[in-house]
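Novice: No letters, just coordinates:
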């Protein structure tokens, strides 16, 4: 039965097919479980970017948590802090 019409070729092919299938599953598991990288191989952070103090201040002012005077004073302090001591 297996010797007629090339049945032996399928018998030789099946172990190779299983090896390829197992290797593919292992590769997919490794790809999914490792951290994402960009095209250069540098790891890509999955955390959202942190807000700068200025962005936090802008958001708080826009939402009405602080008034204009407080916003202006805080902006000036942040600007002075960024420049450093003289």
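Specialist: Ah, there it is. Note that the coordinates shown come from a computational prediction; the quantities given were computed from them, not determined experimentally. Numbers count the residues shown, from 1 in each chain.

Novice: all contacts plus neighbour counts: C-alpha atoms, from now on.
Specialist: OK.

Novice: Okay, and residue 75 sits in which element?
Specialist: Residue 75 belongs to helix 68-83 when assigned by DSSP states H and E.

Novice: Buried by neighbour count: which residues of that helix qualify?
Specialist: Neighbour-count burial for helix 68-83 flags 71, 75 (criterion: 16 or more other C-alpha atoms under 10 Å).

Novice: In addition, the following structure is provided for comparison:
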């Protein structure tokens, strides 16, 4: 074999092991990601009151608007208006 044969053999061996290592890393990451998706699906959703409180805390609505909307949320006997 000439010098090119040894060089090609070395490069192909490095590429082979690099592909094997990358495949193992990809497999581990894929399996780890599958475990996290179940935890995210079980997370409770925010109630309307919590969403309203977050908007007030961020400054999207003022105190008067916050209290008005909170009263509407707590007033269950009020009939719904049809659009």
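Specialist: Noted; the coordinates are in hand. Please read all numbers here as calculations on a predicted model, not as lab measurements.

Novice: TM between them?
Specialist: Here the TM-score for the pair of chains, by TM-score structural alignment, normalised by the length of the second structure, is 0.43; 54 aligned residues with a C-alpha RMSD of 3.7 Å.

Novice: related to what we said a few turns ago, got the contact list for the helix holding residue 75 of the first structure?
Specialist: Here helix 68-83 of the first structure makes contact (C-alpha atoms under 8 Å, 6 or more residues apart in numbering) with 53, 54, 57, 58, 61.

Novice: what packs against the one helix or strand residue 72 of the second structure maps to?
Specialist: Assessed by DSSP H and E, residue 72 of the second structure sits inside helix 63-74. Counting contacts by 3 or more C-alpha pairs under 8 Å, 6 or more residues apart in numbering; DSSP states H and E, helix 63-74 of the second structure packs against helix 48-58.

Novice: for the first structure, which helix is longest?
Specialist: For the first structure, the longest helix by residue count, based on DSSP state H, is helix 7-33.

Novice: Quick check: next helix or strand after that helix?
Specialist: Using DSSP H and E, the first helix or strand after helix 7-33 of the first structure is helix 53-63.

Novice: what's that next one packed up against?
Specialist: helix 68-83.

Novice: quick one, the helix it packs on and helix 53-63 angle?
Specialist: If you take axes from the mean of the first three to the mean of the last three C-alpha atoms, to 10 degrees, helix 68-83 of the first structure sits at 170 degrees to helix 53-63.

Novice: Lovely, talk soon.
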